[in-house]
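**Student:** How does the following fold in three dimensions:
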Amino acid sequence: MKQLVLLLLIIGIGLSSCEGRKTQNQALSESIEEFKKTVNFETNIYIPETYIEQEVDTLMSNGFRVKIKTYSDLSNAVRFSKIKDTINYQMHYRNFKFDISISKDDKEIYNENFDKQKINKVFKYNANLVSGSDLYNFNTLAVLKSINVNDDPSYKNMVLIDIMYAIPESDKYAIHRLYIDNNGKSNVVQTEVK
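**Tutor:** Next comes the predicted model:
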């Protein structure tokens, strides 16, 4: 009987001393989770980091001289956010401005400056497009990816310039071709959209 009373006493002490305390690992895990919820680190990343300027001067086989100057617009960028662990990465993809100057027989026939607002008008990127359409959000999210002189020999009295805009961190892009004739008149045609 003494043994039974002693056993019940030990079990009673054991049960009364158990307060539902957490192990050190459980307490540390919960503390880390609470820290992640309350602390927020933010990192701003700019692409490109600084001002970039590039000039291309091309003398084409059909006698046209094409000058294209592209430069980063430091006051206009598209922002994407990614949260990884406790860090909020703010990715700022800068838009680019570009100038196109074309001359034929030492006479300037075309000279235009383009920024994001002008491209939205020329390429018909606008906010009225239906979600799911090919150019949806291109007015706000697309940035210049490339601009190239197309030296197609079949166009003897014309300059062709291919301009590609894409939405960063996606596979969406649109390619437009700018046609400029020997009188300086221009026309834009969308050639590819994905």
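
**Student:** C-alpha from now on. contacts and neighbour counts both.
**Tutor:** Noted.

**Student:** three-state assignment of residue 57?
**Tutor:** Per DSSP: H, G, I helix; E, B strand; the rest coil, the local secondary structure of residue 57 is strand.

**Student:** so it touches residue 99, yeah?
**Tutor:** No - contact criterion CA atoms under 8 Å: residue 57 and residue 99 do not qualify, at 11.7 Å.

**Student:** Now for the nearest residue to residue 39 once chain neighbours are set aside, how many residues are close by?
**Tutor:** In this structure, residue 39 finds its nearest non-sequential neighbour in residue 86, 7.1 Å apart by CA to CA, 6 or more residues apart in numbering. By other CA atoms under 10 Å, 14 other residues sit near residue 86.

**Student:** here's the other one to compare against:
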Amino acid sequence: MKYRSLIFLIGCTIIFAGCDGRNRLHKTPKEVLQESKLLDSFSENTNYIPEEYTEIETDTILNNGFRVHIKTFSDMENSFLELTETESVNEKTRFREFKSDVTVFKDDAEIFHKTIDKAFFANQNESHELDLNLMTLLMVDVNQLPDASSNQLEEAQIEFYYLHTKRDYKLQYLLRIQPNGEFILSNFEN
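**Tutor:** I've put the predicted structure just below:
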């Protein structure tokens, strides 16, 4: 009985001494992670821009009787992916989409209310859909400058600026809302 427990103890010691990881001594950490199928979880880094819910609300009163209320917020459900690969780590950056709830009043009567996002602009100009898929909303601005031909601005003008994440390429949309609630959309490329 004494010898059985001693033989069992010596056998366990030999088994555990043989599992000290010497076979991995001359392998790189990347090779060890590939063997254990853990490489993907350690070599991938995902960032979200913005990380948390973001909201900006503006209320602008123009001297021509228009009042523009804009609530721009990050859509936490929709984003687009930008991949950057290095030797050991794949960087994934997810840019969250932004939407703007735009409400325009003329002499205290609501004349325009829409949620403006990339789909709104793509529906107006289908050739921009591919470019917009890789762009993020940079800024929404109420334009208060009068038209060059007159000294009075007879409409509400809202500018939307989109920036391409990899190239130095911008799209600018000008949403002009008339006193009857109809809108005209024009765009400019930079």
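
**Student:** Regarding residue 123 of the second structure, what is its secondary structure?
**Tutor:** Following three-state DSSP, residue 123 of the second structure is assigned to helix.

**Student:** Leaving out the residues flanking it, which one is nearest to the residue mapped onto residue 104 of the first structure from the second structure?
**Tutor:** Matched across to the second structure, residue 104 of the first structure falls on residue 106, judged by TM-score structural alignment. The shortest distance from residue 106 of the second structure to any non-neighbouring residue, by CA to CA, 6+ apart, is to residue 66 (4.5 Å).

**Student:** What residues of stretch 74-90 of the first structure count as buried?
**Tutor:** 74, 77-79, 89-90 (16 or more other CA atoms under 10 Å).

**Student:** hey, where'd the helices end up in the second structure?
**Tutor:** 2-17, 29-35, 39-42, 118-124, 129-133 (DSSP state H).

**Student:** how far apart are the last one and its match in the first structure?
**Tutor:** With both structures laid over each other, helix 129-133 of the second structure and its partner residues in the first structure are 3.4 Å apart on average (mean CA distance after the TM-score superposition for the first structure).

**Student:** count of residues packed around the alignment partner in the second structure of residue 117 of the first structure?
**Tutor:** Counting by TM-score structural alignment, residue 117 of the first structure lines up with residue 119 in the second structure. When counting by other CA under 10 Å, one arrives at 15 neighbours for residue 119 of the second structure.

**Student:** Just give the closest residue to residue 119 of the second structure, not the sequence neighbours.
**Tutor:** Nearest one to residue 119 of the second structure, counting by CA to CA, 6+ apart, is residue 129 at 7.9 Å.

**Student:** ok, the match of residue 104 of the first structure touching residue 63?
**Tutor:** No - Residue 106 of the second structure sits out of contact with residue 63 when judged by CA under 8 Å, with a separation of 10.8 Å.

**Student:** Please say which of these two ends up with more neighbours.
**Tutor:** A count of neighbours by other CA under 10 Å puts residue 106 above the other of residue 106 of the second structure and residue 63, at 21 against 10.

**Student:** coming back round to it: you'd agree the residue nearest to residue 119 of the second structure is up against residue 120?
**Tutor:** No - assessed by CA under 8 Å, residue 129 of the second structure is found out of contact with residue 120, at 10.0 Å.

**Student:** out of those two, which sits in the more crowded spot?
**Tutor:** Taking neighbours as other CA under 10 Å, residue 129 of the second structure and residue 120 compare with residue 129 leading, 15 against 12.

**Student:** And the more buried one, how close does it get to residue 176 of the second structure?
**Tutor:** 21 Å (CA to CA, to the nearest Å).

**Student:** and what of residue 167 of the second structure?
**Tutor:** According to CA to CA, residue 167 of the second structure stands 28 Å off from residue 176 of the second structure.

**Student:** Comparing the two, which shows the higher neighbour count?
**Tutor:** More neighbours surround residue 176 than the other of residue 167 of the second structure and residue 176, with 19 against 9 (other CA under 10 Å).

**Student:** which residues does the residue mapped onto that one from the first structure contact?
**Tutor:** Aligned by TM-score structural alignment, residue 176 of the second structure pairs with residue 179 of the first structure. By CA atoms under 8 Å, 6 or more residues apart in numbering, the contact list for residue 179 of the first structure reads 158-161, 186-189.

**Student:** before we move on, what about residue 165 of the second structure?
**Tutor:** Neighbouring residues of residue 165 of the second structure by CA under 8 Å, 6+ apart: 134-136.
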